[in-house]
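>>> Sequence and predicted structure below; questions after.
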Amino acid sequence: MSQLGYRLHQMVNDTHRESSFSTRATRSKILNLAAKQLLKHGYRLKDPAGLKTKHINHLVARWQDEGLAAKTIKNRMAALRWIAEKIGKPNICSRSNDDYGIPRVRNNPIGKSKTLDMDKHAKIKSDLIKFSLRLQQEFGLRKEECMKFSLSYALINANTLQIKGSWAKGGKYRKIPILKESQQQLIRDIAAVTKGALIEPDKNYKSQMEQYDRETIRVGLNKNHGLRHHYARERYLELTGWKCPADGGPHRRELSPTDYEQDTKVREQISQELGHERLKITYAYLGS
């Protein structure tokens, strides 16, 4: 690791330790790559404070020349903007990806929704990983959240779960309603085994994540973000009474003024339940 890479790693994981473990890991990986690529080009920076606009422009041009997907470059730009803000030089990065000629990413939700294949689910050896997968489906939790999930904290009452900020992407605390018998049954099943985090006693979060990945790949249950999409679509149907566009329902532009207003309120609620803030993020889950 270069000296610049080491300092960037420190800023992500020590000096400005924020967001979830997975977010920090991804951010650190991107910034370490950027440091290596700058050094390879001859930029011998020793400290992040030395970053300038020319360095950002070089990285973007390199990534575009490599033919990387727009979504990949967009994610890398988010890491660069984060570090630019932390060193007090936000203007070294343009606020808009359009200024770099990075195409806008169009989210297509079709095909992303999935439900658990319970035959494959039964082949998983760890009860805690089984619970984690069910939490993803029943409450739309992210992978990290469903491992750090601790019933002793999460269960406010019979009708509400709370997700601690330290479990969540962006550190966003939120509440999720408990409405269905399948959700209540899951809570009963977890309570019968543990009220602590869904991490094996001999493991930490990182090693539990590795076991989750191995087990789900082994039985063919990997790529489970679609379980969050399923949760979002089910909630939309429950709250509006009609299917979302991704499931063949009407597009927002086709709704009456009254239904459009309801659609907006429902999308805002679902966005919050998923741990997001913006209505537009629901386009990736529900369609538009």
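It's in.
>>> CA atoms for contacts and neighbours, from now on please.
OK.
>>> residues making contact with the longest helix anywhere in the chain?
For the chain, the helix with the greatest residue count under DSSP state H is helix 21-40. Residues outside helix 21-40 that contact it (Cα atoms under 8 Å, 6 or more residues apart in numbering): 1-2, 4-6, 8-9, 12-13, 17-18, 44-45, 55, 59, 76, 79-80, 144, 169-170.
>>> tell me which residues of it are tucked away?
Using 16 or more other Cα atoms under 10 Å as the test for burial, helix 21-40 gives 21, 23-24, 27-36, 38-39.
>>> Okay, one more to line up with it:
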Amino acid sequence: MGKSPCEVQVDKFFKHTRANSFATRDRYKDDCQQFSRFCSEKFKLQNIRNMNDKHVAAFIKDAQQKGLAPKTIKNKLSSLRYLHDLLDKPRYQLSDNKQLQLQHGIKLAKTPQVNGDRSWTNEEYSRMKEISRDLGNSNVADCMTLARTMGLRVTEAAAISRAQAEYAIRTGVYQVKGESKNGKHRQVPISPEGKAIFERRLVVTDRGNRLFIRTGERTHQVVNQMQKFVEYHRDKVKTVEGTETRLDKRDGSTRELTFHGLRYGYVQDRMREEVDRGFSRDQAALIVSKEVGHERGDVIKIYEG
């Protein structure tokens, strides 16, 4: 039996993406092929651009009935959202996990998180930005700053539009929109460093364009280039202090420096600030969790290592 039209379309989309590691892309593609076969058989879906909440919810319910672990199911949801981001002019938007549960009667169980600190030291952070500037890659330096001082994910930073930057400068609040993980909109206080980057980039960004993405470029391509830059140069900036901080006491391994680790530093700084203002740790965790795109205060424990 040959592949369904949706499976062929998924093959085509994944053929041209370079974001994330090979292993992650392979996992995403495998999950999306399973989803495509499921939708072709159950719904006779012919065009993957027509995927919607109904298809996703049915796929998740089927996975739960098969006894898949909650973590595995959430990983599959991430894969489907990744696919949806790849689609050219999808017909429908996908709801976030909370809305999927409310509207389709599914229950997504909480999953245990991996403990351990992934934050950068200030020296590692400064060194990497210096290398990127010396090599003429200001995208990396600026997006690192936005991740470290505003808690943005790398894709959220790369996708910033001129309109979003102008609004943030005008109001002091940056609005993360559809580029966020799971499509969750949120508001983040603009940092002085972020404001300076926005003002500098606006001078050379035409109306309707994005600050870090030139005409003809795709967001995932720019993100991949920045991630690869960090991967290639991170051994040059590692410090003994940072290596010890990122040590996994369970197996003795050390977590690598990544863009995501910069968010750890942001969360840790913000937690100290809110506690110093008089909030309890739990109150502070709720405030900071919303800033980084989560709904639960207990997620902050992960970022605190």
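Great, that's in hand. Not measured: the values here are computed from a predicted model.
>>> rewinding a little: ok, of the contacts of helix 21-40 of structure 1, which come out buried?
Buried among these (16+ other Cα under 10 Å): 4-6, 8-9, 12-13, 18, 45, 55, 59, 76, 79-80, 144, 169.
>>> what's the most distant pair in the residues you listed?
The largest separation in these, counting by Cα to Cα, is between L45 and E144 at 33.9 Å.
>>> helices or strands up against the next helix or strand after the longest helix of structure 1?
The helix or strand immediately downstream of helix 21-40 of structure 1 is helix 53-65, counting by DSSP states H and E. Helix 53-65 of structure 1 is packed against helix 21-40, helix 70-86, with contacts defined by 3 or more Cα pairs under 8 Å, 6 or more residues apart in numbering; DSSP states H and E.
>>> so which of those gets nearest K223 of structure 1?
Taking Cα to Cα, helix 21-40 is the member of these nearest to K223 of structure 1, at 15.5 Å.
>>> got the angle for the closest one vs helix 70-86?
Helix 21-40 of structure 1 and helix 70-86 meet at an angle of 90 degrees, taking axes from the mean of the first three to the mean of the last three Cα atoms, to 10 degrees as the criterion.
>>> quick one: helix 21-40 of structure 1 to helix 53-65, angle?
100 degrees.
>>> what about V176 of structure 2, how many neighbours?
By the measure other Cα atoms under 10 Å, the count of residues near V176 of structure 2 is 23.
>>> meant to ask about K203 of structure 1
Neighbours around K203 of structure 1, by other Cα under 10 Å: 11.
>>> tell me which element the aligned partner of it in structure 2 is part of?
Correspondence of K203 of structure 1 to structure 2, assessed by TM-score structural alignment: E217. Following DSSP H and E, one finds E217 of structure 2 outside all helices and strands.
>>> Correct me if wrong: I190 of structure 1 contacts F131.
Yes - checked against Cα atoms under 8 Å, the pair I190 of structure 1 and F131 is within contact range at 6.9 Å.
>>> out of the helices and strands packed on helix 53-65 of structure 1, which comes closest to Q211 of structure 1?
Closest of the helices and strands packed on helix 53-65 of structure 1 to Q211 of structure 1 is helix 21-40, at 15.2 Å (criterion: Cα to Cα).
>>> which residues in the stretch 151-288 of structure 1 form helices?
For the stretch 151-288 of structure 1, the helices defined by DSSP state H, counting those that start in this stretch occupy 151-154, 181-191, 205-219, 226-240, 257-273, 283-286.
>>> Of the ones you listed, which is nearest G165 of structure 1?
Nearest to G165 of structure 1, of these and by Cα to Cα, is helix 151-154 at 11.3 Å.
>>> once aligned to structure 2, how far is that closest one on average?
Compared with structure 2 after fitting, helix 151-154 of structure 1 deviates on average by 3.1 Å (mean Cα distance after the TM-score superposition for structure 1).
>>> what helices or strands is that helix leaning on?
Applying 3+ Cα pairs under 8 Å, 6+ apart, we find helix 151-154 of structure 1 packed against strand 160-163, helix 181-191.
>>> Can you say which of these is nearest to K89 of structure 1?
strand 160-163 (33.3 Å).
>>> so where in structure 2 does the closest one end up aligned?
The alignment of strand 160-163 of structure 1 onto structure 2 (TM-score structural alignment) covers residues 172-175.
>>> And the contacts of that stretch?
By Cα under 8 Å, 6+ apart, stretch 172-175 of structure 2 touches Q164, A165, Y167, A168, H185, R186, Q187, V188, P189, I190.
>>> With neighbour count and distance to V223 of structure 2 added, can I get those residues in TSV?
Formatted as TSV, the contacts of stretch 172-175 of structure 2 follow (neighbours: other Cα atoms under 10 Å; distance: Cα to Cα, whole Å):
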residue	neighbour count	distance to V223 of structure 2
Q164	19	18
A165	24	19
Y167	13	23
A168	21	22
H185	15	20
R186	17	21
Q187	15	22
V188	19	21
P189	16	23
I190	21	21
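>>> What's the separation between I176 of structure 1 and D127 of structure 1?
23 Å (Cα to Cα, to the nearest Å).
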